[in-house]
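Enquirer: Sequence and computational prediction follow.
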Amino acid sequence: MRQSYVRISGLGNYHPKNKLNNDVIFEHFRKHGKDVESLYAHLGREERYYADPEETGITMGAIAAKRALEHANLDPLQVGMIVFASDTPEYLIPTNALLISREVGTNNAHIVYDFNANCTGIITAIDQIYRYMVHKKVRYALLVSSILISPWSNKDDELYYGAWGDSSAAVVLELVESETPVGVLDSEYYSDTSFYRMTTMPDSGLSRIHDESLPLPKRKGGWEPVDFGFLPEKWNILIREMTQRNGITQHQVDHFIFSQFSITAIREVMANLGLEDDPRLYTFVGNKYGYTGHTSPLFGLQHAIADGKIKDGDTVVFCSAGAGYIISTFLYKFDGKLLGK
């Protein structure tokens, strides 16, 4: 029996040209009296990219969107839905998705809105867009994500400045009819408000961002140190629940794409799942781009495909975590479309 599914049929990524390697970052923090080498080794950082002053989430997102449409061999006029996922939007009004639609030429996309679920944004948005597409029979949707963290970073902040990077990524989602499961299959979520103050941006709140009685660093990104040693175990629980519900075990998953924040956390969750620390089983690109929040799973996916880690018929788990904290994950079945077959 044929059923409706939603698959990824095009990918496009963009990172700025301004690359900073660890030597530059280490020297920068030495001038602030800080040694960050052990922290960045723990996270897995080597390089990151920062936007030029004239670049925005809109300009970067438009480039990624055009690349995704080209990859899918899709005319922009065929897109019926466009969503912009970001926690560093360029505008509060109008919706950034509308501006990207104007830049890209998706003139027939009339379902147009912004979406923010912090670092789980891409994973959560794909899951929710897929459900809408199936229900409303939307043939093509374009999901665009941007992170422009550098303007919000205090230059003495070893978490935001140096550990993160600016970037954009986009996917074309396509509604297909198939007798066998393909594309997004299932999802699982978890949230816990215990660490609601772990990171805030702006730290002052938007209502006081222009209050000059507050020091400028207070009006940028702020965070409180939190031990995230519990996170791999929470990922472990969600992944086991989701795979079991779909009649497979974690050992039958062909590839994992996690949040790119920490290589150490990825290795720990693989151990918790009873799996090997084998780079063929997961993809980490946080060393190449810094942590890019929303967009990081798509950077991971593009590299996994380019490196031949994902094959036709493979089952892949995507999983990320966001501030506060929230976790989202989904199960995906690949076919040859995205793999060039």
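Expert: Yep, it's here.

Enquirer: Going by C-alpha atoms from here, please, whenever you check contacts or count neighbours.
Expert: Will do.

Enquirer: if I look at Cys119, how far off is Ala321?
Expert: 6 Å (CA to CA, to the nearest Å).

Enquirer: Next: Leu214.
Expert: 30 Å.

Enquirer: neighbours of Val226, just the number please.
Expert: 10 (other CA atoms under 10 Å).

Enquirer: Do you have the strands of the stretch 51-200 of the chain handy? List them.
Expert: 81-85, 111-115, 140-147, 167-178, 183-191, 199-200 (DSSP state E, counting those that start in this stretch).

Enquirer: where's Ile305, which helix or strand?
Expert: Using DSSP states H and E, Ile305 sits in helix 296-306.

Enquirer: Need the contact partners of the helix or strand just after that helix.
Expert: For helix 296-306, the following helix or strand on the C-terminal side (DSSP H and E) is strand 315-322. With contact meaning CA atoms under 8 Å, 6 or more residues apart in numbering, strand 315-322 is reached by 117-120, 123, 235, 239, 252-259, 297, 327-334.

Enquirer: Of the residues you listed, keep whichever come out buried.
Expert: 117-120, 123, 235, 239, 253-259, 297, 327-334 (16 or more other CA atoms under 10 Å).

Enquirer: Show me the common contact partners of Cys119 and Ala321, please.
Expert: Going by CA under 8 Å, 6+ apart, residues that sit against Cys119 and also against Ala321 are Ser259.

Enquirer: coming back round to it: identify whichever of the strands of the stretch 51-200 of the chain lies nearest to Leu281.
Expert: strand 183-191 (19.1 Å; CA to CA).

Enquirer: chain center to stretch 296-314: distance?
Expert: 14 Å (CA atoms, centre = their mean, to the nearest Å).

Enquirer: how about that stretch: buried residues?
Expert: 296-304, 309-311, 314.

Enquirer: Closest one of those residues to Glu103?
Expert: Leu298 (21.4 Å).

Enquirer: list the contacts for the closest one?
Expert: Leu11, Asn13, Ile122, Ala169, Ala170.

Enquirer: Make a markdown table from the residues you listed and add distance to His210 to it.
Expert: Below are these laid out as a markdown table (distance: CA to CA, whole Å):
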| residue | distance to His210 |
| --- | --- |
| Leu11 | 38 |
| Asn13 | 33 |
| Ile122 | 30 |
| Ala169 | 31 |
| Ala170 | 32 |
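
Enquirer: Would you format these as CSV with distance to Lys19 and neighbour count included?
Expert: Converted to CSV, the contacts of Leu298 look like this (distance: CA to CA, whole Å; neighbours: other CA atoms under 10 Å):
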residue, distance to Lys19, neighbour count
Leu11, 22, 26
Asn13, 16, 25
Ile122, 24, 32
Ala169, 18, 32
Ala170, 21, 31
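
Enquirer: also this one, for the comparison:
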Amino acid sequence: MIRISKIEYYLPELILTNRDLEKEFPEWSSERIQEKVGITQRHISSENETVLDMAIQSSEKVFENYDRSKIDFILFCTQSPDYFLPTTACILQDKLGLNKNIGAVDFNLGCSGFVYGLAFAKGLITAGIANHILLVTSETYTKHIHPEDKGNRCLFGDASASVLVEKDMKAGDYKFCLGTDGNGAENLMVKKGGFRTDFMLNPKHEFGPEYLYMNGPEIFNFTIEKIPGLIKEALDENELTIDDIDYFVFHQANSFMLNYLRRKTKIPTEKFYIDMEKTGNTVSATIPIALKDMQHKGLLKQGHKVLLAGFGVGYSWGATIMDF
């Protein structure tokens, strides 16, 4: 029904290495950081660089050898938009010189955003509203992080990924499994910035409400509780088994969590892709970045079935299967 026909991504020029962090936090060695989260460096957006700027970069790469006039819808996933209004997707349409008779919308999701974006794209294509969709996941979480928050600074990086999702009747018609539990909302949150903060501010964490707060242990507990069941559900709903899947690509949260999930779900190591060493956790962009890197390495080939799973802030989670 739908197929990902092209993936490109953009990483900011500024690089923050583990050695850089070690200089700021001598109690944390660069080796310890890599061992803990599987990251040696992450890219950081410059002071004046936004999700829109990065989206333009990744999207222009997509349009190399592709007719941009085919695009009939933009889906833009971000939790750090340039403005409350207007919609970043609308500005992107103009900046890219796309047709004006197209749809364009932002949606606010984090680490599950890419899977949800594919679900939205499938809905638009199935309904006959669009056939060639530009799905963008762009995030600058590092702008939300306090300079002294060494845990989150070790983990997160900035990036934008642009993906072409197109109608393809030869591709499998796979079901999506989506989930939500807003009871865990405060475990990963930026309190300041929305209208509620202006009138009902009640900060609960040391760096203040304008900075990213993450309750790591609770996020880990949520993940190990929900995601194994999500993977089973996605396989069962599509009448497939682990043996039928060529690769499993999860949101690249951190290597410790991913390896725990792999063991818990009994996925063979050779089918489970982990590679966030040079980029860090780029939130909604991690899955498309991983897929592009797999293509570059020759791992992802035509005919492969890949199970994608995203999970995190919200709480929100989703999984589906894609043919490549």
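Expert: On my side now, so go ahead. Only a predicted model underlies this, so the values are computations on that prediction, with no experimental measurement involved.

Enquirer: related to what we said a few turns ago, residues in the second structure matched by the helix holding Ile305 of the first structure, start to end?
Expert: Counting by TM-score structural alignment, helix 296-306 of the first structure pairs with residues 286-296 of the second structure.

Enquirer: what's the average distance of that stretch to the first structure?
Expert: Its matched residues in the first structure lie on average 0.7 Å from stretch 286-296 of the second structure after superposition (mean CA distance after the TM-score superposition for the first structure).

Enquirer: quick one: contacts of stretch 59-73 of the first structure?
Expert: By CA under 8 Å, 6+ apart, stretch 59-73 of the first structure touches 9-15, 75-76, 100, 103-104, 142-146, 167-172.

Enquirer: That one: which residues count as buried?
Expert: 59-72.

Enquirer: same thing with stretch 143-154 of the second structure?
Expert: Under the neighbour-count criterion of 16+ other CA under 10 Å, stretch 143-154 of the second structure has Lys143, His144, Ile145, His146, Asn152, Arg153, Cys154 buried.

Enquirer: contacts for it?
Expert: 18, 21, 25, 33, 39, 45, 142, 190, 207, 210-212, 214, 280.

Enquirer: how about a cut-off of 6 Å?
Expert: Tyr211, Leu212 (CA atoms under 6 Å, 6 or more residues apart in numbering).

Enquirer: circling back: and which of the contacts of Leu298 of the first structure is nearest Gly274 of the first structure?
Expert: Nearest member of the contacts of Leu298 of the first structure to Gly274 of the first structure, counting by CA to CA, is Ile122, at 26.9 Å.

Enquirer: show me what contacts the closest one?
Expert: By CA under 6 Å, 6+ apart, the neighbours of Ile122 of the first structure are His294.

Enquirer: Just give me the match in the second structure for it.
Expert: Structural alignment (TM-score structural alignment) places Ile122 of the first structure against Phe114 in the second structure.

Enquirer: Leu214 and Ala321 of the first structure - which one has more neighbours?
Expert: Set Leu214 of the first structure next to Ala321 and count neighbours by other CA under 10 Å: Ala321 wins out with 28 against 12.

Enquirer: Identify the residue of the first structure aligned to Ile91 of the second structure.
Expert: By TM-score structural alignment, Ile91 of the second structure lines up with Leu99.

Enquirer: Which residues does the longest helix seen in the second structure contact?
Expert: The helix that spans the most residues within the second structure, counting by DSSP state H, is helix 216-237. Here helix 216-237 of the second structure makes contact (CA under 6 Å, 6+ apart) with Cys177, Thr241, Thr265.

Enquirer: Can I get the buried residues of stretch 296-314 of the first structure in CSV including distance to Ile111 of the first structure?
Expert: Output for these, formatted as CSV (distance: CA to CA, whole Å):
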residue, distance to Ile111 of the first structure
Ser296, 25
Pro297, 24
Leu298, 22
Phe299, 26
Gly300, 28
Leu301, 26
Gln302, 26
His303, 30
Ala304, 31
Lys309, 34
Ile310, 32
Lys311, 33
Asp314, 31
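
Enquirer: right, and out of the residues you listed, which lies closest to Val182 of the first structure?
Expert: Asp314 (9.9 Å).

Enquirer: before we move on, back to that, how about the strands of the stretch 51-200 of the first structure, which one is nearest Arg131 of the first structure?
Expert: Among those, strand 183-191 sits nearest to Arg131 of the first structure (CA to CA), with 9.3 Å.

Enquirer: distance between that closest one and the chain's centre?
Expert: Relative to its chain's centre, strand 183-191 of the first structure lies at 15 Å (CA atoms, centre = their mean).

Enquirer: Packing partners of it?
Expert: Secondary-structure packing of strand 183-191 of the first structure (3 or more CA pairs under 6 Å, 6 or more residues apart in numbering; DSSP states H and E): strand 326-333.

Enquirer: Quick one: residues contacting the residue of the first structure most remote from its centre.
Expert: Largest separation from the mean C-alpha position in the first structure: Ser213, at 35.0 Å (CA atoms, centre = their mean). Ser213 of the first structure sits next to no residue when contact means CA under 6 Å, 6+ apart.

Enquirer: Report whether Glu8 of the second structure is found in a helix, as I expect.
Expert: No - under DSSP: H, G, I helix; E, B strand; the rest coil, Glu8 of the second structure sits outside any helix and is assigned strand.

Enquirer: Pretty sure it sits against Leu164.
Expert: No - applying CA atoms under 6 Å, one finds Glu8 of the second structure not in contact with Leu164, separated by 9.1 Å.

Enquirer: Thanks again, I'm all set now.
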